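>>> only geometry, no sequence info:
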């Protein structure tokens, strides 16, 4: 098992030296590491699945769908597009800079620290790691201490498949994480709560280290009477109770128009029974709460909600921290249940008069990581698109926007900063260097060297004239051509 406790400076230096040596710039190196990570997941599918099931309590099929296959698909996407997404991007030059050329070069940043959470301990550690490798970086990864089986397994497998010169795995809890954050990294990628995100950002500020913070928040769902309540309910139940609600983009609460409220509540109860049976505690397809502390927190939130439990509510801490899929209505907006992210199988349903009231409630809170809208009315959809700000917005389905190639994932404000997945991972974890190539001859810059006689002042005024008139930069007006003519005469010795 690979471990830094305290942090081994020599190993950190070795990780950084590999990047500065230029080896990781080679696309074949990146492909080989991504392929090795892919092989690791597939060759140890059973062991990884069982470790997640033991640590988190989610069903086997959920692990394969939401953790392992997600990672493999992300790696395949990166491999298929690596050359195109990392290629230099040419930038056009203004007339005044010709002759010459310019481009943007994506460079590896160096050593990236990846701190993973416990709710998706494989996906949310290895998917960012895939982006780290695709961008040509090396990594220190820190699995959650709340998933000790997954952490131990990854600490064994990652250095074996990727090489100790590419990745370092740190296991442990708060002391180890604190020690890591005291070191200088070239980027920090953190997934977790806003509270810990602030700690990470403060530590990063000491070294001016850029950060990607994938946090969470109360992701709202809006439903009105224009949709089929049974179809909407099935999708909401699936999105909310996957991984027992322990998903950062799970629907956190529902705002439903009052004309659709009763039908939706009836449909939610029907969907829960269809998915998990009359007694969800006996279902093999319903996950469990990760530990007793989180279980107790959720039970207390329900008991202090100030609302009415219309579905579920039963719980058993001795049954692997079981908490039934629970729906609570008439919850005051200032209740504890509506203050922080629930992160569990508890769904408040709140009646609103219309979409405008729902938008007002959403805008009165911190910006969420996701926002879900169930409405067939075009004007209503446009209202949410134009009047709200969230990390992501999905019409008609929760969760699945994460699995769309080409859609970056990330939060805004309290729900995070930065983007990743697919091309966004490479761009987020690369340094974008601007490169200009300007030949020494002919020396077109002679027009701006001192001294500044009258003819040079005239040339500058000619160049500035279209800017004062508000012309677009892509236009080449006669005044600019006149200025170029003056420069040309200068170079020929006839000012």
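That came in fine, so what should we check first? A quick note: this is a predicted structure, and the numbers were derived from the prediction, not measured.

>>> rest of the way, CA atoms for contacts and neighbours
Fine.

>>> before we move on, what SS does residue 221 have?
strand (DSSP: H, G, I helix; E, B strand; the rest coil).

>>> show me what contacts it?
Applying CA atoms under 8 Å, 6 or more residues apart in numbering to residue 221 gives the contacts 251-255, 371-374.

>>> tell me which residues of the host helix or strand of residue 356 are tucked away?
Secondary structure assigned from DSSP states H and E places residue 356 in helix 355-363. For helix 355-363, the neighbour count (16 or more other CA atoms under 10 Å) marks 355, 358-359, 362 as buried.

>>> So residue 371 belongs to a helix, correct?
No. Under three-state DSSP, residue 371 falls outside any helix and is assigned strand.

>>> Now do the same contact list for the closest residue in space to it that isn't next to it in sequence.
The shortest distance from residue 371 to any non-neighbouring residue, by CA to CA, 6 or more residues apart in numbering, is to residue 393 (4.8 Å). Contact analysis of residue 393 by CA under 8 Å, 6+ apart lists 370-373, 385.

>>> go again using 10 Å as the cut-off
219, 368-373, 384-385, 401 (CA atoms under 10 Å, 6 or more residues apart in numbering).

>>> Okay, one more to line up with it:
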């Protein structure tokens, strides 16, 4: 597929106006929903081949979320596309003022490997709802899923509207050389900088969904058993390969031993004595990531887990303690099934640890103390988060999802997805039957009046 010709075709199709009507957008969203339903098993099988993800997780964290997003868009799209009246101003009296959401045009969506269907197609929902054409670049690290997405989408959608570009880094580079009207990237901070630099060549706006070390604070007032189960679920979901997984725990000193006991119990309940035999526990995506994660196991004491099998790319759910503050496991996003547990004495100490690191994508607090909750939420900057839960905030389409600083810029999900892929056009309409001469020269004697109006 020639990227130059592809982008030309998409731009021409967009200029034709075919994608702009609400009826067209809704029809395409309905078709996308039908396609995902019809090929659900194909997606499940492809992801399983790539890293042995169980069907329940694939549906709950990928396919089901896309269905929910499409349903939400179909329900609200007509209202989103209506003119939005805004108040006028005295200096422009009389006038009518409103905004209109218009599509950017041709959109590039670069998806990662960890949720290869959801993170490729969920942004497509917003882009199509807003009236754009789309080029999807799936990750080459999940080749079976990439192939499934390409084959399925090309069967039902013309490439002048929605196209899938498969391949490795060289394909990304060629796509980023093209003049898209919007770029949506999900992946690492390192690659995000490359995308942003390429976008700057054409002043193309971007959304960057990145990652970071998302902290999980557990104070002495928390329900430790419930906290442990929810943390273990969110951390070891997808074998820890989740951008909003709790990256590390900060637990109040006197609660550490009890929390560790409950974490061990939760892992046992979820995956049994040997998680390697569990049908519900995925594998690491490739050998490079496996080797990187194995290096972290040397940086602390393994409280629980630590088993591995390189041939299977298997690392068991692992809890690390006795970690040095400058260890690399505390500097880099882990993105795997390794959970460091550190302690703090007073809540201010936890805040200090968090705020010395780059702003995280997610932030989790387990507490029954309203004062601690408020202090943590007001003192720490982060993309989004939850109190007494982890990860689950992504399931609410009314909550924008996105990062800040090193963890990204821009957001999506629900109405925010529509807004992300739309330019808000501002329009003022004035009448010609009344023309107040005050603004015209000569200005003599008018300055004091403009000061009264605008002061």
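Nice, I can see it. Just so it is clear, the structure is predicted and the values come from calculations on it, not from any experiment.

>>> before we move on, the earlier item: what does the residue nearest to residue 371 of the first structure align to in the second structure?
Using TM-score structural alignment, the partner of residue 393 of the first structure in the second structure is residue 385.

>>> Which residues are in contact with residue 411 of the second structure?
184, 207-209, 383, 399-404, 417, 419-420.

>>> Distance of it relative to residue 404 of the second structure?
10 Å (CA to CA, to the nearest Å).

>>> circling back: work out for me the element the residue nearest to residue 371 of the first structure sits within.
Using DSSP H and E, residue 393 of the first structure sits within strand 392-395.

>>> and that strand, how far from the second structure on average?
Superposed on the second structure, strand 392-395 of the first structure shows a mean distance of 0.9 Å to its aligned residues (mean CA distance after the TM-score superposition for the first structure).

>>> Which residue ranges of the stretch 1-150 of the first structure form helices?
9-20, 27-43, 45-56, 60-63, 69-86, 123-134, 148-162 (DSSP state H, counting those that start in this stretch).

>>> What's the match for residue 360 of the first structure in the second structure?
Match for residue 360 of the first structure (TM-score structural alignment): residue 352.

>>> Its match contacts residue 381, doesn't it?
No. Between residue 352 of the second structure and residue 381 there is no contact under CA atoms under 10 Å: 12.0 Å.

>>> burial of residue 309 of the second structure, as a residue count?
Neighbours of residue 309 of the second structure under the rule other CA atoms under 10 Å: 11.

>>> List the residues that contact the corresponding residue of the first structure for it.
The criterion is TM-score structural alignment: under it, residue 309 of the second structure has residue 316 as its aligned partner in the first structure. Taking CA under 10 Å, 6+ apart, we find residue 316 of the first structure in contact with 281, 295, 322-324.

>>> and those as a markdown table, adding neighbour count and secondary structure?
Formatted as a markdown table, the contacts of residue 316 of the first structure follow (neighbours: other CA atoms under 10 Å; DSSP: H, G, I helix; E, B strand; the rest coil):
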| residue | neighbour count | secondary structure |
| --- | --- | --- |
| 281 | 20 | helix |
| 295 | 20 | helix |
| 322 | 24 | strand |
| 323 | 27 | strand |
| 324 | 25 | coil |
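
>>> buried set for the helix or strand containing residue 455 of the first structure?
Using DSSP H and E, residue 455 of the first structure sits in helix 454-468. Buried residues in helix 454-468 of the first structure, counting neighbours by 16+ other CA under 10 Å, are found at 456, 459-460, 462-463, 466.

>>> returning to that earlier point: the helix holding residue 356 of the first structure vs the second structure, average offset?
Helix 355-363 of the first structure sits 0.7 Å off on average (mean CA distance after the TM-score superposition for the first structure).

>>> now residue 340 of the second structure, what's its secondary structure?
Secondary structure state of residue 340 of the second structure, per three-state DSSP, is strand.

>>> Trace it over to the first structure, please.
Matched by TM-score structural alignment, residue 340 of the second structure corresponds to residue 348 in the first structure.

>>> thought that match was touching residue 307?
Yes. With contact defined as CA under 10 Å, residue 348 of the first structure and residue 307 form a contacting pair (8.6 Å).

>>> list residues touching both of those two?
327-332, 337.

>>> how about the buried residues of helix 355-363 of the first structure in JSON lines, adding distance to residue 236 of the first structure?
Formatted as JSON lines, the buried residues of helix 355-363 of the first structure follow (distance: CA to CA, whole Å):
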{"residue": "355", "distance to residue 236 of the first structure": "18"}
{"residue": "358", "distance to residue 236 of the first structure": "17"}
{"residue": "359", "distance to residue 236 of the first structure": "19"}
{"residue": "362", "distance to residue 236 of the first structure": "18"}
